[in-house]
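the sequence and its predicted three-dimensional model are supplied below.
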Amino acid sequence: MRFDVVQPAELTSGEIGRWRALQALTPTLHTPFLSPEFTRAVARFRPRTRVGVVHERDEIVGFFPFEHAPLGRGLPVAPGLSDAQGLVHAHDATWDAREMVRACGLSVWEFDHLVAGQHVLDAYRTSGAPSPVIDLTDGFDPWYQLVRARSSRVRDLPRRARRLEREHGPLRFVLEAADDTAAGALDTVLEWKSAQYQRTGRSDRFARPWIRGLVHQLLDQRDGTFRGCLSLLYAGDELVAGHFGLRDHGVVPTWFPAYAPSMGRYSPGLLLHLAMARAAADDGVALIDMGRGAKTYKDELKSGDTTVAEGRVARLVPAAALAWARTAPVRSARRAVDRNPRLYGVADRVLRARGRIRPPGHVNGVSA
């Protein structure tokens, strides 16, 4: 085995083609977060992003996208944003993960959303968590009948949609906005999402310039089947809800859904997801991945779960031990909260209370 470390922009067209071919062969890799285009886009804003190209004799058998943080600490591409992480590799290829980490100049590589089927990394998983999905393989109707039978809120959505139309105008849904108004609509959705983060006491991701810049760049990206996907729900001429995510290989991860706070009584988030599922199924999408994390709407809409894992590949060097000491307590606390509904409810209430008392213009603990 040989491991060559390159910057994403240095990948040749042949290497990108090989990456996509390997990705297409394994269903668990059919996520835009593991597409080469995502890694290359992130690298424009996160210059420490790298790719380990894995060779066996004269053949490329894998790609290892990562970020090279200080002290040799390896992170996933777009840390804190990517809901699917791992290697893109030939199914029958295997190699030593610690040797890969060493060859890439890292002391440790940490992951928190490792997809299934990563046999090279099986020994390094420390925990797993469900990631709810909407399976549209058989079309919209079978999924809708399933969730409608299970959830009274889903059964009530037609009534709420009719009320919304009476009071604000006919509903109109756009699966992929790409006209001259798309950038402005995206800004509105991001403002709603920022307000939601602050209202619920969460860290506002869009206060970080690199995240906002990346999202706007992805909106305009059209590389084959990989693209940014801005979905919008209107009532009359009024934008009610929107979602920005990615799309590739027939998979759409839900990334940044948001709605107008003034429309809350109509359940606009559920109406948005319902419209997304219907239009996406008609457009050839097989799976909507709602991502890890406990949310009531995910339980109501999911048709099942995939599993993502946390863990780390660490070399026996001091820098790896230092990285573990800095991150392990936070990860352990978060896992405990995620696994215990009672703890999750308490944490959610505390965060929301903090959001209510946060001074105006105060973001992420820093005055804006």
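The structure has been received and is ready for your questions.

switch to C-alpha atoms for all contacts and neighbour counts from now on
OK.

next one: Leu11 from Arg247, what distance?
From Leu11 across to Arg247, the span is 21 Å (CA to CA, to the nearest Å).

also Leu146?
Relative to Arg247, Leu146 is positioned 24 Å away (CA to CA).

structure B:
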Amino acid sequence: MKFSLIQTSELDPEVLRQWMALRHGNVMYDSPYYHPAFTTIAGNARADARVLLCEENNHLMGVWPFHAETAFRAVSIGGFLSDYQGPVRLPSQHWKMTDVLKTMQCRHFGFNHMPSEFADFKHHAWIESQSHTLDLTGGYETYVQRLSEKRDASLMKKVATNERKLAKKYGELRFEMQSSDLADYQALLKGKSQQFERTVGAAHDIFRLDWVCQMLEEIRLANEPGFAGMLSTLHAGDTLIAAHFGMRSEKVLHYWFPWYDTTYAEFSPGLVILAQCAKHAALLGLTSIDLGRGDQAYKLRFATGANALCEGAISSPALLATAQAGLYHSKQFLKQSSLGQQLRKLRQTKA
């Protein structure tokens, strides 16, 4: 088994062909994050993008795109934009991580959206999570039936009621699954920036980063059968009240950046646009919508399944990752302890 390292600009047609072949037949790799187009776009936006190749007898056995942020540290391709991480490889492949890190020319690789089925990564994980999904196999009506049996039988009736109320008060509803309207896209980005400012502060607004904006713009313009950006919009009359920007592969729509105008919050436009996306995604032949990691209420209400993820790190020497795991567990213990609760109350009092 031979490991080598290339830049994304060195991905030639044969490597891309074999990469696509590695994805075939593995449901997990249906995510657009594992499509080579996502890596290529990340490489166009960031000069630190690299691809680890694993070959055996002149056959490509696996690829692992990442960012070499420093001589010490590497992160998944797309950085914090990546909701699915790790290598694209044959199921039989289990790599010796010291060899991998040596080829990557780094000592530490942290991950937080790694599929748990990667046993050689899960062994180094200290947290588990999940990414909720909508199973659209069989079409929208079949999905609604699954949802009614597993979750809330009245959810879609509530959504339909809100659609009628919105239309009656603000004008006829108009939904577009794949819009090319630049003004609507810019309105979504502005709305998401304002949301970041309200919730975590302007300093943490990812849409202020040039490489993020470049990646999202390239994804927005991508429109191939196996990879495309998806801007979905919901208007009431002539007014944009909700939008979503994500990307799709051959089978999966990754639900990425939803937004709605809080003026219309009482009618739950965020739920309305997700329901519309589910209906139209099924018509496009997509078999799943992936809502990403997190247990937000809307995800729990719409999901019919979930993909298991984990968070952790690999390092050389291994002590680095072990120490990081210990620090994490110590923080969690303190947070849940009575002392931690007292410290939080004290901070809230001072605020």
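Ah, there it is. None of the values given here were measured: they were computed from a predicted structure.

how alike are these chains, TM-score-wise?
In this superposition the chains share a TM-score of 0.88, using TM-score structural alignment, normalised by the length of structure 2; 339 aligned residues with a CA RMSD of 2.8 Å.

one step back: more neighbours: which of Leu11 and Arg247 of structure 1?
The residue with the greater number of neighbours, taking Leu11 of structure 1 and Arg247 and applying other CA atoms under 10 Å, is Arg247; the counts read 21 against 15.

mean deviation of the helix or strand that contains the more buried one from structure 2?
If you go by DSSP states H and E, Arg247 of structure 1 is part of strand 238-247. Average distance between strand 238-247 of structure 1 and its aligned residues in structure 2, after superposition and using mean CA distance after the TM-score superposition for structure 1, equals 0.9 Å.

the strands in the stretch 201-350 of structure 2, which residues?
Secondary structure of the stretch 201-350 of structure 2 (DSSP state E, counting those that start in this stretch): strands at 223-224, 227-236, 239-248, 252-260, 288-293, 305-315.

distance to Ala119 of structure 2 for these - can I get that in JSON lines?
Putting these into JSON lines (distance: least, CA to CA, whole Å) gives the following:
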{"stretch": "strand 223-224", "distance to Ala119 of structure 2": "33"}
{"stretch": "strand 227-236", "distance to Ala119 of structure 2": "28"}
{"stretch": "strand 239-248", "distance to Ala119 of structure 2": "27"}
{"stretch": "strand 252-260", "distance to Ala119 of structure 2": "24"}
{"stretch": "strand 288-293", "distance to Ala119 of structure 2": "19"}
{"stretch": "strand 305-315", "distance to Ala119 of structure 2": "10"}
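
and these: which comes nearest Lys96 of structure 2?
Distances from Lys96 of structure 2 to each of the strands of the stretch 201-350 of structure 2 were compared using CA to CA; the minimum, 10.8 Å, belongs to strand 305-315.

which helices and strands does the closest one pack with?
helix 97-104, strand 108-115, helix 119-122, strand 125-135, helix 319-336 (3 or more CA pairs under 8 Å, 6 or more residues apart in numbering; DSSP states H and E).

in a markdown table, list these along with distance to Tyr29 of structure 2 and mean neighbour count.
Shown next, in a markdown table, are those (distance: least, CA to CA, whole Å; neighbours: other CA atoms under 10 Å):
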| stretch | distance to Tyr29 of structure 2 | mean neighbour count |
| --- | --- | --- |
| helix 97-104 | 21 | 17 |
| strand 108-115 | 10 | 22 |
| helix 119-122 | 16 | 16 |
| strand 125-135 | 14 | 21 |
| helix 319-336 | 27 | 14 |
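
wait, which of those is closest to Asp295 of structure 2?
Asp295 of structure 2 sits nearest to strand 125-135 of all those, at 7.9 Å, using CA to CA.
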